[in-house]
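Peer 1: show me how the following folds:
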Amino acid sequence: MSILKVQNTMLKTLIASLLALTVFAGCIKGRDEVRCQYDACAVKATNAEIDSVRAYLAANNITDAIQHCSGVFYRITVAGTGAQPEPCSFIGASYTGRRVDGSVFDAGTFPQPYQLTALIRGWTNILPLVKTGGEVILYIPPSLGYGGREIRDANNNLVLAANSMLIFTVQLTSVQ
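Peer 2: Alright, predicted model coming up:
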């Protein structure tokens, strides 16, 4: 075989390999996009849960909370000016979780970014409405929070009763 034929064959192999790699990379991107699709209104709290949140808001004279299609109520207290997450974004946040009696059951700052879809549905539904640096108060019906699960600490003490409405104040600190 002549050198010219070998070079031509190598060039065709290289082009075919690059084409295959490009198609493969496109498939990977396509899979990620499919995997990250999220419908914030697909799961809705029951009417009884929504009515319970409404009753809490009325009893506490909270008149500016907005109802999301899922049944979460929210108040954006600081809009923020940075990046705005999508449901599949990784976020950093500082938060305080309260029971309906006002007592804190959890508070902290994420030690690392979490994918928003890995958090409770109430967060996943509402945090895309806030930009980095923003703050929101969430009034989450049980089915969009921890549902029928009891939350217990390391000593097996009850932290949060099953089917509890949750109230979170969340500061969005980063979006990736």
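Peer 1: contacts and neighbour counts: CA atoms only from here.
Peer 2: OK.
Peer 1: so what's Thr63 up against?
Peer 2: Thr63 makes contacts with Leu57, as judged by Cα atoms under 8 Å, 6 or more residues apart in numbering.
Peer 1: which SS state does it fall under?
Peer 2: coil (DSSP: H, G, I helix; E, B strand; the rest coil).
Peer 1: tell me where the chain has helices.
Peer 2: Remark: helices assigned in the chain by DSSP state H are 3-35, 47-59, 121-126.
Peer 1: give me the contacts around the last one.
Peer 2: Meaning helix 121-126. Counting by Cα under 8 Å, 6+ apart, 40-41, 68, 70, 72, 74, 87, 116-117, 138, 140, 144-145 sit against helix 121-126.
Peer 1: before we go on, could you also do this sequence so I can check it against the first one:
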Amino acid sequence: MKSILLALVSILFVSCLSDGETSKQVDYTAQNEAEIVDYIAKNHLTAQRSDSGLYYVINELGTGGQPTAASNVKVAYKGYFTNGTVFDQSSAEGISFGLQQVIKGWTEGITYFKEGGNGILLIPAHLGYGSNGSGPIPGGSVLIFEVKLIAIN
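Peer 2: Okay, here's the model as predicted:
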């Protein structure tokens, strides 16, 4: 009886350990690239691709100062998936934050604009929330943000 109980406890222990391994990192790079390129084509956008894999569209460059990756900025934005579903949006007045406190796609992407500028960031998962996701954002998601750089604080 002790050996059966010991066997059951061992199986339970091993299965609990293996459950933690289901959150392995998945490389969505190729899938995200295809999804972004398709979105750009369907929406007739003229986008540029950075070396990191971030795509961005500059509608208006802006005329003010240009932030660095270490800047604190005020930005108005709307975030959605390639299917158009909105997952987050600021007020028109925007919100302030440090560019080192946000996803990599924002840290890089906002620096392409000057104050008063606006455009679109198309962010692959490796520059967003990766394989794990966050809140309403599933792992592996391409994120699209319409952004307006209101000010460098």
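Peer 1: TM-score for these two?
Peer 2: Once superposed, chain against chain, the TM-score is 0.73 (TM-score structural alignment, normalised by the length of structure 2); 125 aligned residues with a Cα RMSD of 1.9 Å.
Peer 1: among the contacts of helix 121-126 of structure 1, name the buried ones.
Peer 2: Those of the contacts of helix 121-126 of structure 1 that meet the buried threshold are Ala40, Ser70, Val72, Tyr74, Pro87, Leu116, Thr117, Leu138, Ile140, Leu144, Gly145, by 16 or more other Cα atoms under 10 Å.
Peer 1: farthest pair within these?
Peer 2: Comparing all pairs in those by Cα to Cα, the longest separation belongs to Tyr74 and Thr117, at 18.1 Å.
Peer 1: who's the closest spatial neighbour of the residue nearest to the spatial centre of structure 2, skipping the chain neighbours?
Peer 2: Centroid check for structure 2 by Cα atoms, centre = their mean gives Gly128 as the closest residue, at 2.6 Å. In this structure, Gly128 of structure 2 finds its nearest non-sequential neighbour in Ile103, 5.3 Å apart by Cα to Cα, 6 or more residues apart in numbering.
Peer 1: and what of Val86 of structure 2?
Peer 2: Tyr80 (4.0 Å).
Peer 1: and that neighbour, what's its match in structure 1?
Peer 2: The alignment partner of Tyr80 of structure 2 in structure 1, by TM-score structural alignment, is Arg98.
Peer 1: quick one, what contacts that match?
Peer 2: Val104, Phe105, Asp106, Leu166, Ile167, Phe168.
Peer 1: and if you look at Phe73 of structure 1?
Peer 2: Val53, Ala65, Ile66, Gln67, Leu138, Tyr139, Ile140.
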